[in-house]
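In: fold the following and give me the result.
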Amino acid sequence: MAFKNYFVLLILSCLLHPLAAQEPWKAVTGKISSPWAGKVTPNNALQEYPRPQLARSGNWQNLNGLWKYKLTKLDQRDIPSGFDNEILVPFAIESSLSGVGKRVGKDSILWYKRTVELSNNLKKPRVLLHFGAVDWECEVYVNGRKVGAHKGGFDPFSFDISSFLKKGKQQEIALRVFDPTDDGTQPVGKQTKNPHGIWYTPVTGIWQTVWLESLPETYITTLKPTPDIDRNALDVNVEVTNAEAGDQVAVSAWDGAKQVSNSVRSAGESHTLTISDPKLWSPSQPFLYDLKVSVIRKGKIVDEASSYFAMRKISMQKDAAGIQRMLLNNKFLFQYGTLDQGWWPDGLYTAPTDEALAFDVQKTKDMGFNMIRKHIKVEPSRWYYHCDKLGMLVWQDMPSGDIQGSAWDSRPGQISGKPQDKLRSEASETSYRVEWEKIMEALHPFPSIVMWVPFNEAWGQFKTKEITEWTMKKDPSRLVNSASGGNYFPVGHIADLHNYPDPAMPVPILFGDKQVLVLGEFGGLGLPIEGHTWLDKGNWGYQSFKTKEELLKRYTKLITDLRVLIPLGLSAAIYTQTTDVEVETNGLMTYDRKVVKMSEGTLKALHGTLYEQAVR
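Out: Reported below is the predicted structural model:
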């Protein structure tokens, strides 16, 4: 009888306290997964320092791990009193590694909550709460009080939460997230509520690292290093929060243990460091200098941070035939890369581990590519850090949005005679402009990025001339490809053609004297590998094959044909794509990264012939 009463009490306890009945976290099964997924646990989820371009040691706390979550109706404005279950941050709720695998959509709100025990490292007076990325709109609460709000699914942001902390170590953090995916007009990339073909599963909520950082009252906020190899100089802008009169900023450049240059100026002033006989960064020799920055007050260091930079230059210049060529460090280098979507079968937008994040870059390098086009997605800072270290050139796309919802401008284009710009609402334009500026600011320090791509294939393309010229003015140190494969305007540095499956190029006589000629996408050769596909049936490629041998034969022909175009004026080409993604099987690797469809050595040898082509 006693046992029976105990059993009844146990059941009642579980009903009254639902969280007590929760199962431990585990990844959602039913889809393929990468080799790193099995290494992920709530205690080790992406624990690396997330901001390599402005690093401080010791005074930070990683908040990745298990958070509580709840889905509510849109009118839920207050933090819910109860939460459904747990979610593994920083994996989006739709992903396998979140442990949830649920859709959200335009009619729901996703809430997060976690009680945090502050680390002993967080002793300085200011405490900042950082988010690598949250898709799309979020409100942040600390101890029940609203700290602030943010819109934008791809840019990092932070809040000073010092005045919101209560006495003691335990603090409560909550988020309210709204994400309409492609039912909204915001930048969304390839996410859709109806995944098919080249459109993929939605990503909602936190998808990059969440972390705390403690700082002094006066602290370094941003670093902006810009190399100029023609002047043997590095220009550095340092933003300092709460600087006082008389404060100085010291900046020094280092080659290992050897200081090669330094500058000391008043806070708010820009720095120019002379880098004598610079070691130039390139895919074959990706040399990185260290950078140290300090805020000094009355001879004492108030705050300091470490960073790095590279001496490299991207530019354009006419060859002997009068065709504009793309130069790296004042020399022509044919750029050959992959279209890289940056999606994972288990984490969607988020790689399972930092090792996995670096894997794609290293494999691309091993295959003999020297460039990656990051396709309408922005990666965590550590991805660009891996590109910097490994020597991989990057073309960075702006994530597209408002593709279907906007009407066409009535003004005809100069080439097609048809309307080419879309008319977007004020809210839609604002979302694009604000987020593109923040993305460019956040990514400026990474030397691997050599090109900005504001639009892709006319997807939401609007005010092309204005947006391109603004982008060029915002960052004159890089080239700007106004609309890769999109509607053409005579603006920007690049004329970009997309052609599937065979290689082609913009007509030199029409474009070559003013713009660099590139093949922004081609290839798309598909090979589904049994046991390594997202779906058992319905897989898709621009041109599909049944065996690796057939695939290699066709790919070899593509490279042979591509080689012919380089002496005629082609400066770069991008093959679709690095990996399979969901039902797309166009990848050089399977979606789970377990199979390389053509050997790295064979591809590297093939690609080497592209870099040997002479130009006129």
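In: from here on, contacts and neighbour counts on C-alpha atoms
Out: OK.
In: ok, now how distant is the nearest residue to T72 once chain neighbours are set aside from G132?
Out: Nearest-residue entry for T72: I109, 5.2 Å, with adjacent residues in sequence omitted and distances by Cα to Cα, 6 or more residues apart in numbering. Separation of I109 from G132 (Cα to Cα, to the nearest Å) stands at 20 Å.
In: more neighbours, these two?
Out: I109 (25 against 22; other Cα atoms under 10 Å).
In: Three-state assignment for that one, please.
Out: strand (DSSP: H, G, I helix; E, B strand; the rest coil).
In: which residues touch it?
Out: 71-74, 76, 176-179 (Cα atoms under 8 Å, 6 or more residues apart in numbering).
In: with distance to D561 added, can I get the residues you listed in TSV?
Out: Shown next, in TSV, are these (distance: Cα to Cα, whole Å):
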residue	distance to D561
L71	53
T72	55
K73	55
L74	54
Q76	58
R176	52
V177	49
F178	48
D179	44
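In: can you redo these as TSV with distance to G368, neighbour count and secondary structure?
Out: Formatted as TSV, the contacts of I109 follow (distance: Cα to Cα, whole Å; neighbours: other Cα atoms under 10 Å; DSSP: H, G, I helix; E, B strand; the rest coil):
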residue	distance to G368	neighbour count	secondary structure
L71	46	19	strand
T72	49	17	strand
K73	50	11	strand
L74	49	12	coil
Q76	52	14	coil
R176	44	25	strand
V177	41	25	strand
F178	42	24	strand
D179	39	28	coil
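In: and this one, please, so the two structures can be compared:
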Amino acid sequence: MVYYVCNNPINHLHMFNRSILSALLLFTSLCAYAQQGLISNINARKAVSLNGTWQYVVDPYETGFYDYRFRERGQNDVDAYWNNDIPANKTAKKEYGYIDKYSLQVPGDWNHQKAEFLYYEGTVWYKKSFDHLAPTAGSRYFLYFGAVNYKADVYLNGKKLGVHKGGFTPFNFEVPTSLLKEKNNFLVVKVDNKRYADEVPTLNTDWWNYGGITRDVKLVEVPQNFIQDYVIQLKPIPGKAPAATPLAEGWIKLNKAEPGAIITIEIPELKFKKQITATDSMAKFNFALPKLQLWDTEHPKLYNVVVSTANNRVEDKIGFRTIEASGRQVLLNGKPLFMRGICVHGEIAKEQRRAVGNADAKILLNQAIELNCNMVRLAHYPHDEGMVRMADSLGILVWSEIPVYWTINFGSKEILEKAKAQLNEMITRDHNRASVIIWSVGNETPVSPLRTEFMRNLITEARRLDGTRMISAALEVNYTALKDVNVVDDPLGEFVDLVAFNEYLGWYGGLPDKCRTTNWSTPYNKPLFISEVGGEAKGGFSADSLTRFSEEYLEWFYKEQTDMLKRMPDNYVGISPWILVDFKSPKRNHPVYQEGWNRKGLYDEFGNKKKAFFVLQDYYKRMEKERKNDTKK
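Out: Next comes the predicted model:
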């Protein structure tokens, strides 16, 4: 279930005299078209791209949404910015308009496109006009958005389709065919990227708040009943490698109940074809896959998989593998895995913009590959779909995370539901991606009973949605000193599959040589993973190793850290240092060394490698060599 929230004018009844009935009627008209289920694998659907040039109106006071009494405007209010901006005649009053002089490119954040938008947080109205052939008889239409940061109110030809909250996950609304015109359709999206205490993420984050329609927009055409979602995965055998002829299992979900509908699953390369029968809107299955080549990091084999009904066909590229936390190890296809990771922000630093699409994904993942990584932690939110699909094809493992970040109101049921909605959207989009091995429910959340219960609920929800992957969270370093051993003892460790923690010894606590006497342990008999570690250095700034922000200091930091890792316990299964590339952050304000940049990258913002890059690269080469030697034994 994908959750959408409509602006309910009932909330404003105390501000003015309006009857309950009229408020209910208005609420119904606003929300009637909200689509309550995400369509997966959108790139395989028949669709028209609405990317390109959109006109805009900046509206920091939200004049186009509220009247002067701060009441939400009615659907037919001529001053509402979602209505056509062309005056009916020369005497008509219009105080807004959309013209080409004010235009932005979609997909893309507004911050990097116009200098005046650099720090802007507020409302921007986007407008796109498009033509459309007469709707095909028997077809249904959906507007699909890859992501809009943060809140999107969507209107077509003056009618509200719905509202979505969440800046990094996809959503779609059904479009009644009666709304579509052959000429001059008028699509308006009110985009609001303001930060609020009761949203996910909350007010305080250490990354740039890029606003806008940041990912693809499509008008999708599907049959009356269509394949909405599906899962096709290998059935794991706990603690063991897949059988010689492994068993695949999963389900197909139709958009509407159709008992008895025949659904066909094909994998042409394997000469495999099987038909199953729907029960209501669902069809579950399991079947053997002979001669299957497993997906792994060295051989990322993908198969063309076709799912079809009598009137709908969807194709996908799917890799088959198993992943699990087994005892004190992580097993990929039944074999012990060491994760040579790196954290990555969804940003192209050189152009100071949000990353989007395959070309950007290739840039970032190739930088990780040059570091000799086999894994990336996509922080701190779901990245563009192109990122995980590119990881599939390159054999890069993925940690994917929702932005439950630092401190939120863990006692709020409303915020929990918002987090669950984003978790659902993340998993629904990517649950067929072989590269994704970890769903993360948050980062550095402070320990308290309320917080642990909040996070436990998210873990339970993640397992309900997908029981084939590991569930984790990046824990804050809430450890206690026991002689010379630091014990990672966060109560959330009881519920996660992978005990992951962030540590910054030598940057936020003492100097790097503190690592020489530091050891690590956890009371949980589970794999132990370092989800962050790092320090800052401005690329090109050279000094002695004791000088903060110098490349030599960061080089020393990584030398001490990698030496410390030689003493890790036997359940140490990997590390993902913070971070691949320097990234923009308004929290980082040193006038010489930061200037609005978090400098913990191993590449600087121009793509130059810092000295610390080669220390970590060498460590990963040694770890890979040890793995190959162990395999030969």
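In: fetch the TM-score of the aligned pair.
Out: Once superposed, chain against chain, the TM-score is 0.75 (TM-score structural alignment, normalised by the length of the first structure); 511 aligned residues with a Cα RMSD of 3.3 Å.
In: about what we covered before: quick one: the residue nearest to T72 of the first structure and F178 of the first structure, what's the gap?
Out: 5 Å.
In: then L552 of the first structure?
Out: 45 Å.
In: now G105 of the first structure
Out: With Cα to Cα as the criterion, G105 of the first structure and F178 of the first structure are 8 Å apart.
In: what of Y575 of the first structure?
Out: Y575 of the first structure is 35 Å from F178 of the first structure, by Cα to Cα.
In: please apply the same query to D247 of the first structure.
Out: 42 Å.
In: go on, L15 of the first structure?
Out: 30 Å.
In: for N121 of the first structure, same thing?
Out: 33 Å.
In: let's check: the centremost residue of the second structure is which one?
Out: The residue lying closest to the centre of the second structure (Cα atoms, centre = their mean) is P382, at 0.9 Å.
In: wait, it touches M426, no?
Out: Yes: P382 of the second structure is within contact range of M426, at 6.4 Å (criterion: Cα atoms under 8 Å).
In: so for the two, which residues contact both of them?
Out: With Cα under 8 Å, 6+ apart, P382 of the second structure and M426 have common neighbours 169, 402.
In: residues in contact with the aligned residue in the second structure for T241 of the first structure?
Out: Alignment note (TM-score structural alignment): T241 of the first structure maps to N255 of the second structure. N255 of the second structure sits next to 225-228, 281 when contact means Cα under 8 Å, 6+ apart.
In: ok, these in the first structure, which still hold?
Out: Contacts from the contacts of N255 of the second structure that recur in the first structure, judged by both residues aligned by TM-score structural alignment, their matches' Cα atoms under 8 Å, are 225-228.
In: quick one: contacts for the closest residue to V293 of the first structure other than its chain neighbours?
Out: The spatial neighbour of V293 of the first structure that comes closest, neighbours along the chain excluded (Cα to Cα, 6+ apart), is V251 at 4.6 Å. With contact taken as Cα under 8 Å, 6+ apart, V251 of the first structure is in contact with 262-264, 271, 291-294.
In: which residues touch stretch 174-187 of the second structure?
Out: 33-35, 84, 127-135, 140-143, 154-158, 161.
In: could you rerun that using 7 Å?
Out: The contact list for stretch 174-187 of the second structure (Cα atoms under 7 Å, 6 or more residues apart in numbering) reads 33-35, 127-135, 141-143, 155-157.
In: touching the helix or strand encompassing W439 of the second structure from outside, list them.
Out: Using DSSP states H and E, W439 of the second structure maps to strand 436-443. Applying Cα under 7 Å, 6+ apart, the set of residues contacting strand 436-443 of the second structure from outside is 323, 397-406, 455, 458-459, 469-475.
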